[in-house]
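1. below are the sequence and a predicted model; questions follow.
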Amino acid sequence: MPEGLKLDTPRLDDGAALWRIARDSQVLDLNSSYSYLLWCRDYATTSVVARDTAGEPAGFITGYLRPQQARTLFVWQVAVDHAHRGRGLAAAMLDGLVARTGEELGVEVMETTVTPDNAPSNRLFTSFAERHAAAVSRDVLLDADVFPESGHEPEVLYRIGPIPGLVRH
């Protein structure tokens, strides 16, 4: 964990900050501010926020349990505030979130989607699998032509797991 930062569970009042971090990333698909507020309320147990020394969000990961696969954590968005980039925060949040959900919710597998041009996210999830000695598969989940807007790249599904060493309840 980068010095001066700590992992925490998101709270409803973090929603606006998470929306701003996502907006300012200039790479994430920005959801409505309302959705970030609800995410902090309804999916806090499957999400994480990194806080600075003042308690303000410096980064976040939103995730949820797959409805038909309760031991699979789907990571929706990963974002780090510009001031905290380049310090390994995204990896620390991902490790912390998967460890916590493994222990508290029985998570054994992680999924996410990444577009082929998103080199930082491709590295983040590939290195996670390597660090945890977990198998990783990649398959196109959503082809570009299913999106209503033109120019959207395909979304490649990363399926990582089972993840060895997770404490399961």
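-> Right, received. Where do you want to start?
2. can we go C-alpha only for contacts and neighbour counts from here?
-> Will do.
3. who touches A22 in this structure?
-> By C-alpha atoms under 8 Å, 6 or more residues apart in numbering, the contact list for A22 reads L28, D29, L30, A79.
4. want to compare, so here's the second one:
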Amino acid sequence: MTAASELLLDIPAIEDGSALWRIARDSRTLDLNSPYSYLLWCRDFARTSVVARSPHGGAVGFVTGYVRPDSPRTLVVWQVAVDAAHRGRGLAGAMLDDLARRAAAEGVREVETTITPDNAASHRLFMSFAARHGARTEREVLFDGGLFPGAHQPEVLYRIGPLA
């Protein structure tokens, strides 16, 4: 078990794609995308994402995000995941803070994410992120559960900003 302070926060490379997919799969809470999508994410959205690396260089956590095309001051956080062996030490928050710092340098002033009502851990993560950044949080249902194929909870949009 490695302390979060001993991990390197980095921009993902294409070679990290399969590890990100594995971490997402093993989380058992995230909607799992295809392995191909994680490779694309590491190529096309690397600058708006972060990977946490162990001292040996392997990925142990990630945050994927993108800047909304119609709102260039808004970073959408798509997924946050930490390998089970590294949970509970503040790594998810550290990755979000690192990404927000980098995105703010590019003009981002607001973060958006969606969270299902039963995901208490993500709710706590993003509410504490908002508090650390002196930002207010607005919430509203973005996608009703009925829009998804099969059974799915609604996705609640968290709009956090402006970032201090």
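-> That came through, no problem. Please read all numbers here as calculations on a predicted model, not as lab measurements.
5. highest neighbour count among the contacts of A22 of structure 1?
-> Highest neighbour count within those, by other C-alpha atoms under 10 Å: A79, with 24 neighbours.
6. tell me the residue in structure 2 aligned with that one.
-> Under the alignment (TM-score structural alignment), A79 of structure 1 pairs with A81 in structure 2.
7. can you give the contact residues for the helix or strand harbouring its match?
-> According to DSSP states H and E, A81 of structure 2 maps onto strand 71-82. Strand 71-82 of structure 2 has contacts (C-alpha under 8 Å, 6+ apart) with 23-24, 27, 30, 48, 60-68, 91-92, 103, 107-114.
8. what do you get if the cut-off is 6 Å, keeping everything else the same?
-> For strand 71-82 of structure 2, contacts defined as C-alpha atoms under 6 Å, 6 or more residues apart in numbering pick out 61-68, 107-113.
9. do stretch 33-43 of structure 2 as well
-> So stretch 33-43 of structure 2 is in contact with P12, A13, I14, G17, W21, going by C-alpha under 6 Å, 6+ apart.
10. what sits against L65 of structure 1?
-> Taking C-alpha under 6 Å, 6+ apart as the criterion, L65 of structure 1 is in contact with T72, L73.
11. give me the element the residue mapped onto L30 of structure 2 from structure 1 is part of.
-> Aligned counterpart of L30 of structure 2 in structure 1: L28 (TM-score structural alignment). L28 of structure 1 belongs to no helix or strand when assigned by DSSP H and E.
12. ok, and the closest non-adjacent residue to L28 of structure 1?
-> Nearest in space to L28 of structure 1, with sequence neighbours left out and distances taken as C-alpha to C-alpha, 6 or more residues apart in numbering, is A22 at 6.1 Å.
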